[in-house]
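Undergrad: Sequence unavailable; structure follows:
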C-alpha cells in the first residue's frame, strides 16, 4: 500500500567551499559536470542542472508522485524551487570570482498544473538586468512542447564573499 523512495547526497560543504574561488559560471559548470556535488535539495526533489552559460541556467525534473500535493498534482513549492534555482543560478553564472548572491524575492505565477503525465519539465532562467548590488532574473517552467507551466521573477542581492 505504501510507496517509498530513497536517495543519497554528498556533503554540501564541499561545493560551498568552492563558491567564489572562480567565476560563478566556472562553479556551476563544475556542478553540472559532476566534479563538485550538487545541492542536497536537487537530490531530494530529483532535479538536475542541465545547461549553464553566462546569464542562463536550465534545470529539469521528471514529475513523480513524490512531488504531489493532496489534490493530485505537483506541489507549488516544487515549481518555486525549480524557478528559484534557474533564476538564481542564471545570476550566479554572471558573477566574477569573490562575489556571491542571495535571492531577495521570488514572484511566481502558476499557469498550468503538472502531473506525472506532463513528462520532463525544464526551468530556464535568464538574467534581465545586473548592477553592482542587485540583479533581476526571470525563469520560465516549460513542458516538453515548450508550453509555459509557470513564470517567475527574482531580485538577487550581490555581495563580496569573505576571504578564505
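TA: Thanks, I have the structure now. Because the structure is predicted, anything quoted here is derived from the model rather than measured.

Undergrad: When you work out contacts or count neighbours from here on, use the C-alpha atoms and nothing else.
TA: Fine.

Undergrad: Walking through the protein, point out its helices one by one.
TA: All helices of the chain, identified by DSSP state H, fall at 12-16, 24-32, 40-45, 76-92.

Undergrad: Tabulate the ones you listed (CSV), appending mean neighbour count and distance to residue 153.
TA: Converted to CSV, the helices of the chain look like this (neighbours: other C-alpha atoms under 10 Å; distance: least, C-alpha to C-alpha, whole Å):
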stretch, mean neighbour count, distance to residue 153
helix 12-16, 14, 25
helix 24-32, 21, 20
helix 40-45, 15, 21
helix 76-92, 26, 7
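
Undergrad: One more to weigh against that first structure:
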C-alpha cells in the first residue's frame, strides 16, 4: 500500500474489514508512517463489571498493527498475525473514544513486526508488540 490514500471507499483494500467493521472501528489513516484506528465502545463491548472487554481492546490492537504492516507491503500480499503480546495498563471506560496508534517496526520478506498503543483521552490503556508472517503471492 505504499503511496495509497485512505479516501477511496470503493477499494476493497481500504476499510476495517468485516470483523473490525462489526466492532465499529474507524481507520483514520494507514500509511508507511503508521496507522490510527478509533473506536467508541458501548455497553455491549463491556464485561460484567462495566469496563471495556479485553477482547475488544485486543481486536483494536490487532487491527491497527495489521494496517501498519500492510502499508509496507505491495497490494495482494497478506501478513496475518502469528504472535501478539499485550500489556493491559488500565481499564478503559465504555462511552469514551479509544484511539489506537501503531507502526511497523520491521518489514522483511518473510516476517514483519509492529507495535501499537491504545489511549483514552491522555491515558494509556494497552500496548501490543506483534509479529506477522508475510504471505507471498502465488
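TA: Structure received. Source: prediction; values computed, not measured.

Undergrad: coming back round to it: put together CSV for the helices of the first structure, with distance to residue 52 of the first structure on each row.
TA: As requested, the helices of the first structure are exported to CSV (distance: least, C-alpha to C-alpha, whole Å):
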stretch, distance to residue 52 of the first structure
helix 12-16, 17
helix 24-32, 7
helix 40-45, 16
helix 76-92, 8
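
Undergrad: how about these, which one is nearest residue 114 of the first structure?
TA: Closest to residue 114 of the first structure of the helices of the first structure, according to C-alpha to C-alpha: helix 76-92, at 9.0 Å.

Undergrad: Now the closest one on the second structure. Mean distance?
TA: Following superposition, helix 76-92 of the first structure is found to deviate from the second structure by 0.6 Å on average (mean C-alpha distance after the TM-score superposition for the first structure).

Undergrad: ok, back up a step: between the helices of the first structure, which gets nearest to residue 140 of the first structure?
TA: Among those, helix 76-92 sits nearest to residue 140 of the first structure (C-alpha to C-alpha), with 6.8 Å.

Undergrad: Just give me the residue closest to the centre of the second structure.
TA: Taking C-alpha atoms, centre = their mean, the centroid of the second structure lies closest to residue 64, which sits 1.5 Å from it.

Undergrad: What's the match for that one in the first structure?
TA: Using TM-score structural alignment, the equivalent of residue 64 of the second structure in the first structure is residue 86.

Undergrad: Grab the nearest non-local neighbour of that match.
TA: Closest residue in space to residue 86 of the first structure, ignoring its immediate chain neighbours: residue 125 at 4.4 Å, by C-alpha to C-alpha, 6 or more residues apart in numbering.

Undergrad: From residue 97 of the first structure, how far out is that neighbour?
TA: Relative to residue 97 of the first structure, residue 125 of the first structure is positioned 21 Å away (C-alpha to C-alpha, to the nearest Å).

Undergrad: Residue 29 of the first structure too?
TA: From residue 29 of the first structure across to residue 97 of the first structure, the span is 14 Å (C-alpha to C-alpha).

Undergrad: Then residue 116 of the first structure?
TA: Counting by C-alpha to C-alpha - residue 116 of the first structure and residue 97 of the first structure are separated by 40 Å.

Undergrad: give me every residue that touches residue 114 of the second structure.
TA: Neighbouring residues of residue 114 of the second structure by C-alpha atoms under 8 Å, 6 or more residues apart in numbering: 65, 68, 69, 102, 103, 104, 105, 106, 129, 130, 131.
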